[in-house]
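Structure for this input, please:
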Amino acid sequence: MNKAVLKAVLRKNKWFAGLPPSLADSILRLGRIRNADDSLIYSASDSRDGVIALVSGQVRLTSFSLSGNPSFLLISSPGSWIGVTSALDGRPYGYDAFAIGKAVLFHVSQERFEALINESNEYYSAFVRMVCDHLRVSMQNLIILRNRRPLHRLAQELQRLSERHGRQTKKGLVIDLRLSQEDLAVMIGVGRQTINRLLKSLEQDGIATTRYASVTIHDLKAIERLSSSEEAES
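Predicted coordinates for the structure are as follows:
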């Protein structure tokens, strides 16, 4: 892959875009392109193997409860980095990463990653800042999950997915990520009956419709209004 194209994709991530040029160039020099096609990139129990950035396609990040049910689900978009926490602390990943369809990955091996962060405290601190960014986002999502109504949480997730993965068609903005109703339920922290009720409500209001493994948003303005609502869950 052309280095300029790769750099442009990685700069979609604010963290990478804000790196010192010397560090950004070193990352580009040390990494290698990998391809995945409907395959497991790593499992929750795997040992660390460096850091990975998504160049194209989608990656599903999932963790499971002791009963085997999914308890967390996130879809990564191009420019996103995964595996950083494990690369730094040496522990297993803690979640599965699975490529949805064809995905292009940029992989910096553990050996090269450690050599890089050992070059200077500035380089090490840069990756710590990435973990801090991830933690802040996680905390914000937890606050939203605990305090906002399920319909507003669903609208926010649909807005996020539409911005990163939406495809404009004559019928509306299509989010085609092989997401089932159960997947959406896990993403916003509700049960199967609740997500079914919420999706039917959006469909009755002409805002969005669901089909097998896809969602079509017909009224993005309505989704944005619901997403920005401050109404708390009683």
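
switch to C-alpha atoms for all contacts and neighbour counts from now on
Fine.

For the lengthiest helix in the chain, buried residues please.
Counting by DSSP state H, the longest helix found in the chain is helix 121-147. For helix 121-147, burial by neighbour count (16 or more other Cα atoms under 10 Å) applies to 123, 124, 126, 127, 130, 131, 134, 144, 145.

how about the nearest residue to the first one, chain neighbours excluded?
Closest residue to residue 123 apart from its sequence neighbours, by Cα to Cα, 6 or more residues apart in numbering: residue 117 at 5.1 Å.

Could you give the number of residues near the one you found?
Using other Cα atoms under 10 Å as the criterion, residue 117 is surrounded by 17 other residues.

I have a second one here; can you model it like the first so I can compare?
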Amino acid sequence: MTPADLTVLQADRWFGAMPAARQALLLRDARVRAAASGARLQANGGPPDGLKAVLAGEVRLVRGTPEGEESVAAILGPGAWFGGLSAVDGGPQTHDAVAFGPARVLHLSQPALEAVAAQDPVLWRDLALLIAGFHRASQTVVAQSLTQPILVRLARTLAGAARTGGSDTVRLRQEDLAAMIGVSRPTISKALKQLEVRGMIEIAYGAIFVRDAEILRALGRRDRA
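Take a look at the predicted model:
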């Protein structure tokens, strides 16, 4: 792992809040993996596999649909950790984790994670905070779906995806956007066209180009469209 990798990890709120000694313990036996685009880093229903963090590139958490397709649940960029729930409760993985484009991922195996926690048991509390952060974020999305207009939620999701991917091009199917926001595909299609008319985005096949990121982010921070 390079000094630049450590800087990426320390910029994350969860990891950055740890004492330096616990950070060092967590990283001591971790290994860096280069993942090709499309590489599956964990499998939905698979066994606990320790803790992982994105160092570079993008990782998407996806689940299969009854139609045999994959639906995106979350987009993870550099500094984001995943795998914590199964690592703590011993249950199966809840999503596939797939590299979207070339990525570099840090992996601390389950036995190594448990060895670190045996040496510093406060790590279990830290992992609980990591899991709680994911849960709080998901609850916020549910609450927003009940109280905020679709355009506001869509703008926030697109701005976040562009920021995570480090590009003005968001490569998400409309079906994925609909699933992430909790609406139907026709509804998301109509909302995208409204944003396009306002000059914030341009819709293309398999991609959405962000034309005015500042206005898009501002709309995502509002309570009404």
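
returning to what we had before: quick one: which of the buried residues of helix 121-147 of structure 1 is nearest residue 231 of structure 1?
Each of the buried residues of helix 121-147 of structure 1 was scored against residue 231 of structure 1 by Cα to Cα, and residue 144 proved nearest at 10.9 Å.

From what I see, that closest one and residue 152 are in contact.
No: Residue 144 of structure 1 lies out of contact with residue 152 (Cα atoms under 8 Å); the separation is 9.2 Å.

Distance to residue 75 of structure 1 added to the buried residues of helix 121-147 of structure 1, as CSV?
Conversion of the buried residues of helix 121-147 of structure 1 to CSV gives the following (distance: Cα to Cα, whole Å):
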residue, distance to residue 75 of structure 1
123, 27
124, 27
126, 24
127, 21
130, 18
131, 18
134, 14
144, 18
145, 17
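
of all the residues you listed, which comes closest to residue 61 of structure 1?
Nearest member of these to residue 61 of structure 1, counting by Cα to Cα, is residue 134, at 13.7 Å.

tell me the contacts of residue 145 of structure 1?
153, 188, 189 (Cα atoms under 8 Å, 6 or more residues apart in numbering).

and the residue minimising distance to the centre of structure 1, how far is that from residue 23 of structure 1?
In structure 1, the C-alpha closest to the average C-alpha coordinate belongs to residue 76, at a distance of 2.6 Å (Cα atoms, centre = their mean). As for residue 76 of structure 1, its distance to residue 23 of structure 1 is 23 Å (criterion: Cα to Cα, to the nearest Å).

go on, residue 46 of structure 1?
Counting by Cα to Cα, the gap from residue 46 of structure 1 to residue 23 of structure 1 is 27 Å.

Check residue 54 of structure 1 too.
18 Å.

Looking at these two, which is more packed in?
residue 54 (24 against 16).

And the host helix or strand of that one, what does it pack against?
Using DSSP states H and E, residue 54 of structure 1 sits within strand 51-64. Helices and strands touching strand 51-64 of structure 1, by 3 or more Cα pairs under 8 Å, 6 or more residues apart in numbering; DSSP states H and E, are helix 3-10, strand 70-76, strand 81-82, helix 84-89, strand 96-108.

Please pull up the equivalent of residue 150 of structure 2 in structure 1.
Correspondence of residue 150 of structure 2 to structure 1, assessed by TM-score structural alignment: residue 150.

sorry, that was for residue 94 of structure 2
Aligned partner of residue 94 of structure 2 by TM-score structural alignment: residue 94.

thought its match was touching residue 63?
Yes: between residue 94 of structure 1 and residue 63 there is a contact at 7.0 Å, judged by Cα under 8 Å.

Return every residue with contacts to both of these two.
Common neighbours of residue 94 of structure 1 and residue 63, counting by Cα under 8 Å, 6+ apart, are residue 44.

any idea how far residue 146 of structure 2 is from residue 182 of structure 2?
Distance, residue 146 of structure 2 to residue 182 of structure 2, using Cα to Cα: 10 Å.
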